[in-house]
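1. Can you look at this prediction? I've put the sequence above it.
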Amino acid sequence: MIREKVGFSLNGYAVVATLVVVLAIFVPQISELMNATTIISLAVVALDVAALAGFMMVQPNQAKVMTLFGAYVGTVKETGLRWTIPLFNRRTVSLRIRNFESGKIKVNDNQGNPIEIATIVVWSVSDSAEAVFEVDDYESFVNIQSESALRNMASSYPYDPQEEDAVALRSHPQTISDILKQEIQDRLDKAGVMVHEARISHLAYAPEIASAMLQRQQASAIVAARTRIVEGAVGMVEMALEKLREKDVVELDEERKAVMVSNLLVVLCGDKHTQPVINAGSLY
């Protein structure tokens, strides 16, 4: 596996000054007469001109991956005007943070329900040598592996929690994001890529079952609400009977208590307003 290492480079401005000085010294020595001094001066000037090919500009958050006859010789990350050996072949690699949004993919969750899911992945190149030499196209590699990791993660968890505190795609977004980030990072380590963040951007049931699942969610919500209402109503009836007994307001036999409990539950648990009926006669 090829790891990133520091490549040879010099400050470009210092090299420019050196080349100017060399030209100033040797150009005047070139004459029409071909002698040893002229030949040396011509050779030095020719090398000086050839050295111009070694200049390169490195932008912030950018790297130059250099090779010599197919062999990796190093990476230059120092910004500004730099100079290196002209024979080095240089390839620019961006180290800036990028984001990638996957398309909506259809996958079955671990309950077998078809869902649609998409993700946004924030990433950057952390090792320029691995990104260039370990994979053919690291950008395409990030896209494909991110979607593969998303598909694998989505099929491992249910859309809705089946048990209390169970991890699900919809109910635990932060936990799912952390799991997805680690899943993608494990796949991209070999490409010299660091994943900064991975979050689900779209999550929904597939259209063919969306209506049925919505009805199931509504039914579950209604059952939960009714359960809460009944629990509260029972508590209020218990409190009412206890207060009547403590304050000795009225003595009720078991039959009348049952009637009172029934009436209170109807009033408290009903989804519509009730109309009271006043008993003008005796209690019995």
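-> Received it, and whenever you're ready, just let me know what you need. Residues are numbered from 1 along each chain as shown.

2. For the rest of this, base every contact and every neighbour count on C-alpha atoms.
-> Will do.

3. what's near enough to touch residue 261?
-> Applying C-alpha atoms under 8 Å, 6 or more residues apart in numbering, one finds that residue 261 lies in contact with residue 237.

4. next, the one to line up against it:
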Amino acid sequence: MDVTRDSSPRSRSWPTPTEPPADPVGATQLVKAVTDPLIKAPAPAPAPAPAPAPEQSDRNEPTQQLPAVDPAAPAGGGAAHPTVSDATTHRRPPRADQSLRERPAFALPGWLPLLALLLGTAGVLLVLARAGAIPHLAGLPDVRNAAAKADGGRMDDRTIAAVSAIGLAMLVSLAGLLSNPGGETRVLTRWGRYRGTVRRTGLLWVNPMVRRRRVDVRLRHWRSEPVHVTDRTGTPLLVRVLIVWRVKDTARVTLGIAEHETYLREQVQAVLTRTASALPCDSNSAPGPALRDGQWFADELTRALAAETAPAGIEVYSVQPLALDYAPEVAESMRRRRLADLDAGLRTVLVDDAVEAAALAVRRLERATAHELDDSARSALMEQLLVAFVAPAGVTASVPAPAVRPSRKEGKPA
């Protein structure tokens, strides 16, 4: 691919293999070639004969689907480039552990441990009051037993055991309390074994012997850094995408991979590199699909990334390209090439418009003067009109008077 094509302005808007010396009126051989089809239409070329159908092989060989041929590919000897239909990946995504699936964990409402704490506090106070460890206040009923009244508040072994049991129950109730806000879950493991996921929000109670890991399950978006990739023609590109995703399976995200955000970033770079190499960045030189077709590029990235991250418990909703630019080392060359292509197309449009305007002017002149010009006069007039339309500002060309052909319907002299 030639990315350094010179786009400097030429002396003429069209190339000529051999230019004859300019005549006094400024007409060129190319102008005649342009105006001749307007005067005399060429005969239509015969239609090409249909190519014979290929013979069916009789060998017992497995059938193989051939890739679609790019219409812009060279006709002789070159390998055909795959089109959009061949951009699908044929590699198999990693398999997930089928036994590792998210399941709900055992959790109780938070009001139960709070009630247990209140009852435990009341029970401890009652036991201590009966044992005489708490001094009796006047005006309150005396709940001390006979031993406590006789010993003067001495605590025996039974009282110590009862207070210890109630305190242990209160400690278990307090240690199992869990506050789970909205958009977050808790993955519970005990001694390395998965015990379930808590998705209920609010104040809950879980087993205090399990380990709790917080996982964000809200809908999240991530704007990637510029990723260096190359298109099908080998041109370096910089691509930036916006990814909308969320955690779907908390068990696989926590226990199946080391770090799910790092895994997602690495997969984004791999999918971008593989997808961008399927098509060229632009389709200026050759018609066909290109990476600039944002809808196809986004759909293909979403499909490929979702297939790669699904075994890890990550659900990808969309991948949208935010920027698709050439790398800095080739950006200037590609800009010059694009401007040269636009300049060539603009020149073609200008020449076509000038030819149509000249033909229309000649026809209106013939109708206005009621005289029909011959072929040579019409060709000379159109040449001069084309020179006047296409010539730069300040360049003038003399237009000779057209030769008038005698009318065919003249009467005989008297």
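-> Nice, I can see it. Quick caveat, the model's predicted, so the values are computed rather than measured.

5. tm score of chain vs chain?
-> Once superposed, chain against chain, the TM-score is 0.87 (TM-score structural alignment, normalised by the length of structure 1); 280 aligned residues with a C-alpha RMSD of 2.5 Å.

6. Can you show me the helices along structure 1?
-> Applying DSSP state H to structure 1 gives helices spanning 12-26, 36-50, 128-133, 138-154, 173-188, 207-246, 254-269.

7. Provide the aligned range in structure 2 for the fourth one.
-> Going back to what we said before, that points to helix 138-154 of structure 1. Using TM-score structural alignment, helix 138-154 of structure 1 corresponds to residues 260-276 of structure 2.

8. For that stretch, give me every contacting residue.
-> Contact partners of stretch 260-276 of structure 2, identified using C-alpha under 8 Å, 6+ apart, comprise 87, 224, 227-232, 239, 253-254, 257, 291, 297, 300-301, 304-305, 308-309, 312, 314.

9. Give me the distance between the residue mapped onto residue 45 of structure 1 from structure 2 and residue 267 of structure 2.
-> Alignment note: residue 45 of structure 1 maps to residue 167 in structure 2; criterion TM-score structural alignment. Here residue 167 of structure 2 is placed at a distance of 52 Å from residue 267 of structure 2 (C-alpha to C-alpha, to the nearest Å).

10. Repeat that for residue 127 of structure 2.
-> Separation of residue 127 of structure 2 from residue 267 of structure 2 (C-alpha to C-alpha) stands at 63 Å.

11. Same question for residue 118 of structure 2.
-> Distance from residue 118 of structure 2 to residue 267 of structure 2, by C-alpha to C-alpha: 52 Å.

12. Equivalent analysis for residue 321 of structure 2, please.
-> For residue 321 of structure 2, the distance to residue 267 of structure 2 - C-alpha to C-alpha - is 15 Å.

13. tell me the most buried of the helices of structure 1?
-> When you average the neighbours per residue for each of those (mean count of other C-alpha atoms under 10 Å), helix 128-133 leads with a mean of 22.

14. how big is the offset of that one relative to structure 2?
-> When structure 2 is overlaid, helix 128-133 of structure 1 sits 1.0 Å from its aligned residues on average, using mean C-alpha distance after the TM-score superposition for structure 1.

15. list the helices and strands that helix packs on?
-> Helices and strands touching helix 128-133 of structure 1, by 3 or more C-alpha pairs under 8 Å, 6 or more residues apart in numbering; DSSP states H and E, are strand 62-68.

16. which residues touch residue 388 of structure 2?
-> With C-alpha under 8 Å, 6+ apart, residue 388 of structure 2 has these contacts: 396, 397.

17. can you pull the contacts of the closest residue to residue 201 of structure 1 other than its chain neighbours?
-> Distances taken as C-alpha to C-alpha, 6 or more residues apart in numbering put residue 119 closest to residue 201 of structure 1, at 4.9 Å, once the chain neighbours are dropped. By C-alpha under 8 Å, 6+ apart, the residues touching residue 119 of structure 1 are 101, 102, 103, 150, 198, 199, 200, 201, 202.

18. Provide the aligned range in structure 1 for stretch 181-193 of structure 2.
-> Stretch 181-193 of structure 2 covers residues 59-71 of structure 1 once aligned (TM-score structural alignment).

19. Name the residues that touch the matching stretch?
-> Contact with stretch 59-71 of structure 1 is made by 7, 58, 72-80, 87-96, 128-129, as judged by C-alpha under 8 Å, 6+ apart.

20. Ok, stretch 201-213 of structure 1 next?
-> Contacts of stretch 201-213 of structure 1 (C-alpha under 8 Å, 6+ apart): 104, 106, 113, 114, 115, 116, 117, 118, 119, 120, 170.
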